[in-house]
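>>> kindly generate the corresponding structure for this input.
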Amino acid sequence: MKVGFMGGTFDPVHYGHLLAAETAREACGLDEVWFVPSGHPPLKDHGPVADGEARLEMVYRAIDFQPYFRAMDLELEREGTSYTIDTIRALTELYPGRTFSIIIGADRVNDLPQWHDIDALARMASFIGVTRAGETLDPDRLPASIADKLTVVEMPRIDISSTAIRERAAAGRSIRFLLPEKVHSFIRRNGLYDAR
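Reported below is the predicted structural model:
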């Protein structure tokens, strides 16, 4: 079984995440995409705004219509920094017979050489770099051990970010139609991202 691994804070999850996952699934023939909210991401300057339980619940609500998507709490259950290599090792042990492809946005592809234990990670998994129309991605700038494991796919342009959603919510502006309605209602009901 070919599984796409989609990590991130999902703070909150939005249509851009879902479109990236579906684009990668279709283009690379993935059987499923697993969304794994991070606990303590190493390359973020600050932690998530919403707690792990709320972020996981938003992912469940966002993907409940899609039979090829799953949500997992593996990184939220683990103490310390959420390194992708540790998660892929754990998933490989828990689910033998699966091959994993790590789905990342074009903006993160250039960061790959900085990822913790990247050489081991490149031996255990492949990478799917999702670009938007007009973005350029130059795999030749990556070490061969990473570039050889990278597939680049293009998805329709959608200009949505979790940061922008949080900022709009904090300013009292509408975030409806930027994310699934079940996620929107959860955010409203729980007062997430309101100005503090």
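
>>> contacts and neighbour counts: CA atoms only from here.
Noted.

>>> run through who's touching the helix or strand hosting Arg55.
Assessed by DSSP states H and E, Arg55 sits inside helix 52-63. The contact list for helix 52-63, computed with CA atoms under 8 Å, 6 or more residues apart in numbering, reads 9-14, 18, 35, 37-39, 69-73, 76, 179-180, 182-183, 186.

>>> swap the cut-off to 7 Å and go again
Under the contact criterion CA atoms under 7 Å, 6 or more residues apart in numbering, helix 52-63 has outside partners Phe10, Asp11, Pro12, Val13, Pro37, Gly39, Phe69, Ala71, Leu76, Pro180, Lys182, Val183.

>>> quick one, helices of the protein?
Along the chain, counting by DSSP state H, helices occupy 15-28, 52-63, 74-77, 84-94, 106-109, 118-124, 144-147, 162-170, 181-190.

>>> for the third one, name the packing helices and strands.
The reference is to helix 74-77. If contacts are counted by 3 or more CA pairs under 7 Å, 6 or more residues apart in numbering; DSSP states H and E, helix 74-77 sits against strand 32-37.

>>> alongside the first, I'd like the structure of this one:
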Amino acid sequence: MKKQTGILGGTFNPPHLGHLIIANEVLEALHLDEIRFMPNYVPPHKEIDHRISDEDRICMLQAAIDGQPYFSTELIEIKRKGTSYTFDTMKMLKEREPETEFYFIIGGDMIEYLPKWYKIDELSRMITFVGVRRPGYSVETPYPVRLIEAPEIHLSSTMLRQRAAGGGTLRYLLPEQVIDYIKENRLYET
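A predicted model of the protein is given here:
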């Protein structure tokens, strides 16, 4: 029997409770063996804040998932460098792990954006997309996406970076270990 693995990609700058809730809901709904959080090196659809190092993003992500046995990190895009096209990454993962069935987890914002993805037709035949609604975005797409019901929480890393920069509270929005890491390393200060 093939191993069933969910991949949740993102910048994770910082990783927040919305990411963890999505991962947990998909894990439970589809009875997957694991969820891997995969930080992008350079996402093709947005700018990345280079003031925060890849190492810091990885450390925050590892702190966020610490103690959850079904969650791990997948660093293939960080190690590969360059633009993080999902097609290239998933092709590499499937070659590396031919006995694994991959589910690529996306939020409503990315469901809407699917027609613009690099080699989307080939990618949609290679993996199963799993979509989670996100407030303010449509889930309409010409591509096959398996929708999972999950609590809709309007959280974004951008909002959390701005809040951290302004000295606002991050309590109940980020795991405590991530908040501690941000404070100890003085991340997002202006």
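
>>> and the helices of structure 1: which comes nearest Thr136 of structure 1?
Closest to Thr136 of structure 1 of the helices of structure 1 is helix 106-109 (CA to CA; 8.1 Å).

>>> just give me the mean distance for that closest one relative to structure 2.
Here the mean offset of helix 106-109 of structure 1 against structure 2 after fitting is 0.8 Å, by mean CA distance after the TM-score superposition for structure 1.

>>> just to revisit the earlier point, tabulate the helices of structure 1 (a markdown table), appending distance to Met155 of structure 1.
Conversion of these to a markdown table gives the following (distance: least, CA to CA, whole Å):
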| stretch | distance to Met155 of structure 1 |
| --- | --- |
| helix 15-28 | 6 |
| helix 52-63 | 19 |
| helix 74-77 | 27 |
| helix 84-94 | 23 |
| helix 106-109 | 11 |
| helix 118-124 | 23 |
| helix 144-147 | 20 |
| helix 162-170 | 18 |
| helix 181-190 | 22 |
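
>>> in JSON lines: those helices, plus mean neighbour count and distance to Leu43 of structure 1.
Shown next, in JSON lines, are these (neighbours: other CA atoms under 10 Å; distance: least, CA to CA, whole Å):
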{"stretch": "helix 15-28", "mean neighbour count": "20", "distance to Leu43 of structure 1": "18"}
{"stretch": "helix 52-63", "mean neighbour count": "21", "distance to Leu43 of structure 1": "17"}
{"stretch": "helix 74-77", "mean neighbour count": "17", "distance to Leu43 of structure 1": "15"}
{"stretch": "helix 84-94", "mean neighbour count": "16", "distance to Leu43 of structure 1": "11"}
{"stretch": "helix 106-109", "mean neighbour count": "17", "distance to Leu43 of structure 1": "10"}
{"stretch": "helix 118-124", "mean neighbour count": "15", "distance to Leu43 of structure 1": "14"}
{"stretch": "helix 144-147", "mean neighbour count": "16", "distance to Leu43 of structure 1": "18"}
{"stretch": "helix 162-170", "mean neighbour count": "17", "distance to Leu43 of structure 1": "15"}
{"stretch": "helix 181-190", "mean neighbour count": "16", "distance to Leu43 of structure 1": "25"}
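
>>> right, and these - which one's nearest Gly134 of structure 1?
Counting by CA to CA, Gly134 of structure 1 lies closest to helix 106-109 out of the helices of structure 1; the figure is 11.3 Å.

>>> so how far is the closest one off the chain centroid?
For helix 106-109 of structure 1, the separation from the chain centroid amounts to 12 Å (computed by CA atoms, centre = their mean, to the nearest Å).

>>> contacting residues around it?
Contacts for helix 106-109 of structure 1 (CA under 7 Å, 6+ apart): Gly129, Val130, Thr131, Leu137.

>>> ok, 8 Å please
By CA under 8 Å, 6+ apart, the list of residues contacting helix 106-109 of structure 1 reads Gly129, Val130, Thr131, Arg132, Glu135, Leu137.

>>> do stretch 21-29 of structure 2 as well
Applying CA under 8 Å, 6+ apart, the contact partners of stretch 21-29 of structure 2 are Gly6, Leu8, Leu32, Asp33, Glu34, Ile35, Val130, Val132, Ile148, Glu149, Ala150, Pro151.

>>> the residues you listed: which two are farthest apart?
Farthest pair in these (CA to CA) is Asp33 and Pro151. Separation: 21.5 Å.
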